[in-house]
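Engineer: got a structure for you, letters missing:
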């Protein structure tokens, strides 16, 4: 069950050539293998035979008669106890959620289904794959009793998806030691180490729980199992039995083994809870509890096995043997210095000795320039040898088993990882290059098992605290909580919020709410916090926010309040066709990145690529804009960090959710070459127009010609529908073309003042320009920005002189009439590519990695709909799908397409229809 393998085709972003040098840790005599990267690679299974756990959620509500019905957990360790015995330990409630035998778990969760089927988003709920033996309900597994209390009651099921209060109990972390794990937690004030295990007798599997319980003035209570269909109970000082079945032929039993059990007593509640009480003790207690379900006729054999059971906890504080004793060395691919910014490829460690997939989601740096990367499959890799040439990059596996991890931070050379289990701090106790202790630094943020409630992002603040972003509980996946709005499920109380986590990890403070899918950025010196959000229901297009405490950002299902707070505006909006899926931001705190020094960079997953973010300060606040950092991005760009050694920005990303790129994953270095940059470097929007600054000097004759600028504006509408069309300021559909009355060039020839009549506050403005630099380089590009507030322009501060504002009252004559647009299939293909349709729809028959149905063969076909009806894909259907995409949802797809109302002209739409028709041939 743990030896699944599959041959898959890799995407070219892993690099055309790699050097794989494999060697034993600490041994300088190693075998060097240089191979050309193969066209295909054999991947092992998601679950690895030689690593003892994975982190997962679990749905144990349908285990069958004799098991609790209220049994679900968002955060568990699924632990392999033997070749055919397993347990899920709920780290929020400190309980064995379910223990079972035979097969492990079907790989149903998002990171699992997409592990080798790269674009598979059809995740299901996590369940066991074998035969359940023991289970508890969704209540506390341990209870701290006051003094020497004789008995304790089992609490009511918890459905709030938050851990037990730290004063009652706290999960501290897990030690790994070969094929074993030791759980570390605190009950009340009492430290507990637990070694879960299994043993066999008479063809039966029994489960062992070996404890080292610290000294305590209070008694402790432990719930081992719940058997709601109990028929008879027997118990004595050392054993307790619950009989089931019409003939009482099945029994669930607990036995005590070892000297420490003299402080333990067993009991059974009226509701069928199998329990153990631990008496107070002035010394540490080590004892083993053995639990079993099986034929009642084997009770004597069980008792004999319990008395013979002797289990010793390993000395885990000294660390365990390394799981991965080889490094992988790869050769990077340097880009030629063809522009100011280029991307070098840090080739991923594929293939590797463990046949492990490597989908890098984030990267962070140690003080000396070494890096740590996190993968979506829950692995941490350490990276050395990152120098100018990238010809000897050394990768070492450091940690594994974590749950859909997308963020990593190295703080004072210590690694912190954020996943669904919370923030994990990793420790290499014996300094063999592999983590031995996965410490729960913080799990105070709530987390539901909903498939789309991502543990989105983690950033470290200058004051030592952390900020985390939690995804909203989107409804386009298997649901475990009720649907509360279009596109949203109830999820946890922290879904769709930004939280501040205290420096000790023990407290969480809600900073901002009302987000759909936020990702973060933070200035490492000033602590300015930013976030993006994902276009979708209640989010009309891509925003970038400056996060302020108490702000609400407009997604009502994640407001977490009954009030109706005002919606805080973004720093800037970005049009959907420019960035249809945004991720994080990074500040380039460096003196080696030329024009980007000190600048904010925004990451686009969907485009993919990076944007330079500019800020315009007004008397009322701030507003911003973005321009593309043009370079080669072979895979989605998600997150990144500046390397303190070389001062360059490193960018990680992997593919899954729909991107214009089909690359699987990449780790890139955005490198400044020293060549001229022609990007917009500053902007100011005011009542008289727009000031744009550039990195390079412009040809003044070209820049002073207003015909070389095209300006338009439009608003979005925030509704429960997915995304938004474009709307004029009067509310009608469409975009407004603005007149540039005059263009002025500053004395330093790096700035242009555009006089634009009728400037207004608006959600989106675009400036298209066709200019030339002083060196003759043609500059054709765009700048997108938002106007939240309008002040009077002050041209003098930019060096502009003799500006004639009277020109604002003169409407410039339009240039020669443009020829009437004619619809064509070729134009339709251009629209398909320009408006980012290609990120969701295939021109052929491909469905993997696509959010929408393929276009071939589409026209004229019968389309089965989610409501059970069918429709013919004719002109009318395609037009409606473009303008009102939620009207008819094709079966098997989610309503995740924005309206192109006001974006595409009638000719555009007719052209798209012609293009789709042409694909039928």
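Structural biologist: Received the coordinates, thanks. Quantities reported herein were computed from a predicted structural model and do not represent experimental measurements.

Engineer: for the rest of this, base every contact and every neighbour count on C-alpha atoms.
Structural biologist: OK.

Engineer: which stretches in the stretch 301-450 of the chain count as strands?
Structural biologist: For the stretch 301-450 of the chain, applying DSSP state E, counting those that start in this stretch gives strands covering 327-330, 341-345, 360-365, 371-375, 380-384, 393-399, 407-411, 414-419, 422-427, 437-442.

Engineer: show residues contacting the third one.
Structural biologist: With contacts defined as C-alpha atoms under 8 Å, 6 or more residues apart in numbering, strand 360-365 is touched by 371-376, 405-410, 638-644, 650-654, 665-667.

Engineer: on that earlier part again, deepest-packed of the strands of the stretch 301-450 of the chain, please.
Structural biologist: strand 360-365 (a mean of 28; mean count of other C-alpha atoms under 10 Å).

Engineer: and stretch 165-183, how far apart are its ends?
Structural biologist: 18 Å (C-alpha to C-alpha, to the nearest Å).

Engineer: what does stretch 141-161 give?
Structural biologist: Per C-alpha to C-alpha, stretch 141-161 runs 15 Å from first to last residue.

Engineer: need the contact partners of that stretch.
Structural biologist: 70, 73-74, 93-96, 137-140, 168-169, 187-188, 217-224, 273, 277, 279-280, 446-448, 492-493.

Engineer: could you do stretch 613-623 as well?
Structural biologist: 570-572, 599-602, 624-627, 681-685, 785-791.

Engineer: how about a cut-off of 7 Å?
Structural biologist: 571-572, 600-602, 624-627, 682-684, 786-789, 791 (C-alpha atoms under 7 Å, 6 or more residues apart in numbering).

Engineer: next: stretch 81-96.
Structural biologist: 73, 75-80, 97-104, 135-136, 139-142, 162-164, 171, 197-198.

Engineer: most residues in a single helix of this protein, which one?
Structural biologist: helix 906-918 (DSSP state H).

Engineer: list the buried residues for that one?
Structural biologist: 907, 908, 909, 910, 911, 912, 913, 914, 915, 916, 917, 918 (16 or more other C-alpha atoms under 10 Å).

Engineer: out of the contacts of stretch 81-96, list just those in strands.
Structural biologist: 73, 75-80, 97-101, 135, 142, 171, 197-198 (DSSP state E).

Engineer: comparison target below:
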């Protein structure tokens, strides 16, 4: 049997939910059943009711070798990530160990099959595996781990057992290549960067090589819509990805970039689709018409189409048109209709798109409603040769410089309709005479029927872990009818703290209820879709703002059903290129209403635009964007500090010898010489130093930091947390400030790894608990695509160091609880090591000058919590690691590691 999905796909998409058959019920339930399963039997696909379990198990004897090979492939590339094996612990220490544990549901093959199929407890259902594949991995687990290592849990099969299995006649569907990115229902539009190409286009250019930075490709002739709104035109279910005809509106330039038809929407080549780096998706199928990259409308006063935007080093221009020229206002959704709103000068425009057919030949339509204008407005419709016709008064078609232009001359409001067809189309004028006239679009901008009426309920799995923290798992809706990937990337709460919003990087926003009512379940309502890589969300005065790659969107619900009727472009100053790496990360707001987010730079390449690798501030009215710090490589979000400064993390890479947590001052440069217009001084003294260099063994990819704001967190209230996207962990960040330089370290909280990378967190002011959301896509070891979690502190002492000071004679640590003096004074209970890094254009750095530092003494302070490690000859260092193995005053083990950075040494102090 040949496995039809590759290892990487299996690893990344193992936990994506199956879309069950749609139903018309208002509410779809996914509660934990009495036996602990996540999916109910009614949630499963129909074929599961007719599986020949006996036949599948009996067939294992005839195909033992093939089954073991397939099962090993699945286990090694998916299951081992969490579960590990007898030699290597998995990334989730709490995951079941087949070689030593006791099965919770049952140790027979059918019971294990039920666990894989329906999910149980913290383990989501493995919905991408077919029945044959599930029994193959079960066979491998039983014969490899259970039989030899855990024989009391091995159930031998006999006739009585086989006869008792549910009867059926099907082996289930054949294995297939799993492409969830292409199967998801994104809604009727999807915003992304797209390249429009004809069906016979040459292969892409992709620069490679060992020398960094990589050279730029020649994209001077490419037709990219960097902020492309792809709109499905034909009718049918499944959203934009399931269509057969599309138009692409570029909201940087207010142009229709082109229209195409075919089987298949795009080629899905992109980092957040099929994981391909250094690439953007292309259209596939037949491209019937296209407009070159440039303003869609002439300047309303000068009449020129000459592009005035920022010109990058490679000759391309990026960013939106000036506001006095044209401005994108947002888009409305009404049933399957998408209506774009923008202005040309002072003239408001509403535009929608359609397709009709003359025989089997498509005719694309653009319906425009324009308010009165006191000047001539000119719009590029299509190159000469494209068949174009106009219906309506107040405008005319004119040829100019190789283009067919629309001249709008009316002084009254007008409704017009453009018809476009491929060159060679005959009979368009006759077709238009029988076509429906342009309609008024005002009837479709006040809210329409709900597009996603189903409410989805999911179970909350309460944590019962021992120790200072308990983690509740707040399951997302794995059985979503829209096949959502649920890679959760941001969350925030309303004034009613029982309600919150969660965004997902696949384009969705969800309204979630049930956070504080403690009824054991959450209700999820899909309220927005089709957005461009949302990676931050903030509720301000009960309004929802979302950070997307192309804009900050304010979601407007006009009819009170919760769903978004108008995707208002609050700010679209974003300079977007085709590069895969320039994520727009996080969203915070200060007391004055300014918004903040971070924008990553290009990977292994020099910046093209000023915004690459920056921290950005957007004014409260959305009218202005300012760059307030530069030199970042992959800045994953932003934390606002009480003193008005910021914290921004960055990732190991070129000019970053290791991950860094940066305490950011306005105007600072933070080290990435591949950024836009870097300083002339490339030495370490030419940049701001980080709070701490974070070794990849501790966290391969830090995300966002958060100040603890909860009395329930006791000694940790007011302290600083750092979230790990790379390893699914949480760290405490003790720090100090010496002569204006902030320095400190990280200490891991005593929690098992989360199944996802941790992206964002918020404390709920009502219950005082920490809520986290996470995802796994690029650069994370954690296998689950998305997750939502709640962390509650118990009364158990946490026993962590919350303070660190580097002094002339050693290091002073301050713990949350009192310590045993004898354990502190025993120098064998400490190990202190240091090493240096080398910052260069190369990726990362090895260790230099590694050494273990001798301790002269360890003293416990009068408060019982302060520990002074006296270290002769201590010096500033890039990286220090302090291992400690102590006891508390009451006899509990206090063990851990602090990894810190020392830039300066303070004065020695006595305890």
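Structural biologist: Good, I have the coordinates. Keep in mind that what you see is a predicted model, and the values were worked out from it rather than measured.

Engineer: filter the contacts of stretch 141-161 of structure 1 to the buried ones?
Structural biologist: Of the contacts of stretch 141-161 of structure 1, these count as buried by 16+ other C-alpha under 10 Å: 70, 73-74, 93-96, 137-140, 168-169, 187-188, 218-224, 273, 277, 279-280, 446-448, 492-493.

Engineer: so residue 864 of structure 1 sits against residue 870, correct?
Structural biologist: Yes. At 4.4 Å, residue 864 of structure 1 counts as touching residue 870 under the criterion of C-alpha atoms under 7 Å.

Engineer: ok, now how distant is residue 747 of structure 2 from residue 536 of structure 2?
Structural biologist: 26 Å.

Engineer: cool, and residue 752 of structure 2?
Structural biologist: 25 Å.

Engineer: selection in ChimeraX covering whichever of the ones in strands among the contacts of stretch 81-96 of structure 1 are buried, please.
Structural biologist: If you want just the buried ones from those in ChimeraX, going by 16+ other C-alpha under 10 Å, the selection is:
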select :73,75,76,77,78,79,80,97,98,99,100,101,135,142,171,197,198
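
Engineer: so which residues of the stretch 51-200 of structure 2 form helices?
Structural biologist: 53-62, 64-74, 80-83, 109-118, 131-141, 147-149, 159-163, 180-183 (DSSP state H, counting those that start in this stretch).

Engineer: any residues touching the fourth one, and which ones?
Structural biologist: Outside helix 109-118 of structure 2, the residues within contact range by C-alpha under 7 Å, 6+ apart are 37, 38, 39, 105, 106, 125, 126, 127, 134, 135, 138.

Engineer: now the residues you listed in a markdown table, with neighbour count?
Structural biologist: As requested, the contacts of helix 109-118 of structure 2 are arranged in a markdown table below (neighbours: other C-alpha atoms under 10 Å):
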| residue | neighbour count |
| --- | --- |
| 37 | 24 |
| 38 | 29 |
| 39 | 25 |
| 105 | 14 |
| 106 | 15 |
| 125 | 25 |
| 126 | 20 |
| 127 | 23 |
| 134 | 23 |
| 135 | 24 |
| 138 | 23 |
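
Engineer: so which of the residues you listed belong to strands?
Structural biologist: Reading strands off the contacts of helix 109-118 of structure 2, I find no matches (DSSP E).

Engineer: got a markdown table for those residues, with distance to residue 821 of structure 2 too?
Structural biologist: Formatted as a markdown table, those follow (distance: C-alpha to C-alpha, whole Å):
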| residue | distance to residue 821 of structure 2 |
| --- | --- |
| 37 | 49 |
| 38 | 49 |
| 39 | 53 |
| 105 | 47 |
| 106 | 48 |
| 125 | 50 |
| 126 | 51 |
| 127 | 54 |
| 134 | 55 |
| 135 | 56 |
| 138 | 52 |
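
Engineer: just the residues you listed now: which is nearest residue 368 of structure 2?
Structural biologist: residue 127 (44.7 Å; C-alpha to C-alpha).

Engineer: the closest one matches what in structure 1?
Structural biologist: Per TM-score structural alignment, the equivalent position to residue 127 of structure 2 in structure 1 is residue 41.

Engineer: OK, contacts around that match?
Structural biologist: 7, 8, 9, 10, 351 are the contacts of residue 41 of structure 1 under C-alpha under 7 Å, 6+ apart.

Engineer: same check on residue 744 of structure 2?
Structural biologist: By C-alpha under 7 Å, 6+ apart, the neighbours of residue 744 of structure 2 are 691, 692, 733, 734, 735, 736, 804, 900, 901.

Engineer: from these, pick the one nearest residue 625 of structure 2.
Structural biologist: residue 691 (26.5 Å).

Engineer: burial count for the nearest residue to the closest one once chain neighbours are set aside?
Structural biologist: The shortest distance from residue 691 of structure 2 to any residue other than its chain neighbours is 4.3 Å, reached at residue 743 (C-alpha to C-alpha, 6 or more residues apart in numbering). For residue 743 of structure 2, the count of nearby residues is 27 (other C-alpha atoms under 10 Å).
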